[in-house]
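Undergrad: Predicted model follows, preceded by the sequence.
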Amino acid sequence: MSASDRRQEILQLLYQHQRMRVAELSEMLGVSEVTVRRYLAQLAEEGKVRRYHGWAALASEAAAERSFRERAQQATEEKERIARQAASMVPDGATVMLSGGTTTARIVHHLRDRTGLTIITSALNIAAEVVEWESCRLIVCGGLVRDGSYQMIGPAAVATIQRLTADFAFIGVDGITTRHGLTTSDIFEAEVDAAMIRAARHAVVVADSRKLGRTGVAVIGPVSEVGTLITDHKASPHICRDLEDHGVEVVRV
C-alpha cells in the first residue's frame, strides 16, 4: 500500500472514531508508531488533522459531524440488539438517564411504549425525539453542545445531573478496559457521563465489541462503578471474563 493510501486510511479511521491514539492507529494499520507519526505530520501540514501528545484528531468540526453520522451506520445490527436488551431492563414508571452516543440513541426508540417514564438526557437528538411522547416527563441538561455528538457538556450539565437521581443510567463509551476503566474521546463529556453514573442506582454501559479493550483519551471512571455491560456476541471471552472478575455483569446479545 502506498504512503498516500495509508494517509487516506488514517483519515477514514479518524472519520469513524473522531480521535485515536497513535498506538491504536499503528495496530490497525499494521505499521510502526514512527511511521504513523510521519503520516500524521504530513496530514497536519495539509491542515487535515490535529496532533496531540500520543493521539490525533480530525481538524475540522464538520468532519466530526460526519463522523457521528458515519458511526451511527457502523455495527448497526449489534447496536440494535444491544439497545433492545437495554430497553428490556426498564419498567413502566422508571427514571432513566441517557448519555449521548449512537447506541443510546437507539435505546430510546424501544422505550416509547413505556408509560410514566422520566427521561433525563444530555443529548439533543434524544431530547428531540422524547419531547413528542405522551405520558413521559423529559429533563434536558443545560450546557454547551459538543460538536458532532449532540451532547451537552460543561459545568451547567454536570450541575443539573448532580441534583437528580435515576433508576438507570445508560452510558455509551469509546473504550472499556479493567486497567483504564470507562473512557471517551472528550474530557468534558467524560465529566457528564461520570455524573450520570453516580446519580443512578444502576449504571449500564452499552458498547459494541469493538469498544472492548480500547482506551479513549478521557477517563469516565473505573469499571467498578458499573453494574452491567451490554455488548454483542463478538466480544472477546477473555475481556469479558476479566470484566466479570472485576464485578461487572456482562451480557452478550
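TA: Sure thing, it's come through.
Undergrad: C-alpha from now on. contacts and neighbour counts both.
TA: OK.
Undergrad: With adjacent residues omitted, what lies nearest to residue 130?
TA: residue 138 (7.0 Å; Cα to Cα, 6 or more residues apart in numbering).
Undergrad: this is the other structure I want to compare:
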Amino acid sequence: MSKGARSREQRQQRIVDHVLAQGSASAAELTELVGVSVMTVHRDLDELARRGLVRKFHGGVSAQPSTVFEGSSEYRMGAQRPLKEAIAGAAVQLVEPGGSILLDDSTTALAVAESLGDLGPLTVATNYLPAIEILKKSPEIHLICLGGNYSTTHDSFLGLPCIEAVGALSVDMAFVSTSAMNPTMTFHQEHELVQVKRAMLAAAERSFLLMDSSKMPRKALHQMAPLADYDQLVVDDGVDEEFLAAARDVLPVTVAPTGA
C-alpha cells in the first residue's frame, strides 16, 4: 500500500471512529478533526457512504439508522448493548442441549452466541462473521458457517448462495432480529437482508424474534414478515405497556428485565 493510500485509510478510519462515537458529525467538524480540506473530507464521506459505513445528509453524516439505512455492524454492536444482553439472557433459557439453532447477522443474536458455549452440545448455523469467531472456540458447538457474498457493512454473508445454504437446513430454532416493528409487522431497510431472514424463518420449526425497545414502534422501507409468522417475541422491559398488550394479542411475549 502506498503512503498516500495508507494515509487516506487512516484518515477515513478516524472519521468513522468519530462518527460512531458521536452518532453524527458535520463536514466542518470532520475537516477540523482530520486537518484536510473540505473537498477531501467530502470525497472521504462519499466513499464511506458508498461502503455503507455512514449515512450522508445535508452538511454531514450519521451512523444512526433511518428508514432506508441500517447502520454498520460496528455501530450496531455498540448500540443498546445492555438491552441486547438482557434479551439474549432470556432467549438462551429457551435453548435445550442437543438442539439445532439458526442465528442471523443481528447484534442481538450475537449476544445469544456469546452465551451458547456453556449450553452444548448444540448445532449452530450462522452467516454472521463475529458470531462465527465466537462459536468456533467452543468444543461443544457444531458450527455451520453459511457462506455467500460477503458484506463489509454487515460483516456477514448474504445473497443467493447464503439463501440456498439456509434452505438446505431444517433446524429446531431460529433467533432473528430486525430493524423495526409495530404490533403487527416487522421491517428492515435492505431487501437482501430481508430475503436471508425470511429463509431462516422458513427453515426453523420455531422462530424467536429478539427486539430491543428502541426498535418499536418504528417502520423501515421493506416489510419483512407479519408478527404472527414468529412463534415468540423476546423484548426488554423498556417496551410500552400498550405496545406489549397489542403484541400479546398476536403471539407470546417474554419480557427480559434489564435491572434499570
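TA: In hand now; what should we look at? Computed from a predicted model, the values in this text were never measured in an experiment.
Undergrad: Give me the TM-score for this pair.
TA: Comparison of the two superposed chains (TM-score structural alignment, normalised by the length of the first structure) gives a TM-score of 0.74, and 206 aligned residues with a Cα RMSD of 2.6 Å.
Undergrad: Mean per-residue distance, the helix or strand harbouring the residue nearest to residue 130 of the first structure versus the second structure.
TA: According to DSSP states H and E, residue 138 of the first structure maps onto strand 136-140. Overlaying the second structure shows strand 136-140 of the first structure at a mean distance of 1.2 Å from the equivalent residues (mean Cα distance after the TM-score superposition for the first structure).
Undergrad: quick one: secondary structure of residue 206 of the second structure?
TA: Secondary structure of residue 206 of the second structure, reduced to three states by DSSP: H, G, I helix; E, B strand; the rest coil: strand.
Undergrad: what's the counterpart of it in the first structure?
TA: The alignment partner of residue 206 of the second structure in the first structure, by TM-score structural alignment, is residue 202.
Undergrad: picking that back up, packing partners of the following helix or strand past the strand holding residue 138 of the first structure?
TA: Next along the chain after strand 136-140 of the first structure, taking DSSP H and E as the criterion, comes strand 144-145. In terms of contacts (3 or more Cα pairs under 8 Å, 6 or more residues apart in numbering; DSSP states H and E), strand 144-145 of the first structure is packed against strand 152-153.
Undergrad: name the helices or strands packed onto the helix or strand just after the strand it packs on?
TA: Later in the chain than strand 152-153 of the first structure, the nearest helix or strand by DSSP H and E is helix 155-162. Applying 3+ Cα pairs under 8 Å, 6+ apart, one finds that helix 155-162 of the first structure contacts helix 187-199.
Undergrad: One more pass at 10 Å, please.
TA: Applying 3 or more Cα pairs under 10 Å, 6 or more residues apart in numbering; DSSP states H and E, one finds that helix 155-162 of the first structure contacts strand 117-121, strand 136-140, strand 144-145, helix 187-199.
Undergrad: what sits against residue 174 of the second structure?
TA: Shown in contact with residue 174 of the second structure (Cα atoms under 10 Å, 6 or more residues apart in numbering): 100-104, 109, 124-126, 197, 200-209, 230-231.
Undergrad: and those residues, which are buried?
TA: With burial judged by 16 or more other Cα atoms under 10 Å, the buried subset of the contacts of residue 174 of the second structure is 100-104, 109, 124-126, 197, 200-204, 206-209, 230-231.
Undergrad: about what we covered before: can you tell me what the residue nearest to residue 130 of the first structure aligns to in the second structure?
TA: Counting by TM-score structural alignment, residue 138 of the first structure corresponds to residue 143 in the second structure.
Undergrad: And for that match, the neighbour number?
TA: Neighbour count for residue 143 of the second structure, taken as other Cα atoms under 10 Å: 19.
Undergrad: That one touches residue 129, doesn't it?
TA: No. Between residue 143 of the second structure and residue 129 there is no contact, the gap being 11.9 Å when judged by Cα atoms under 10 Å.
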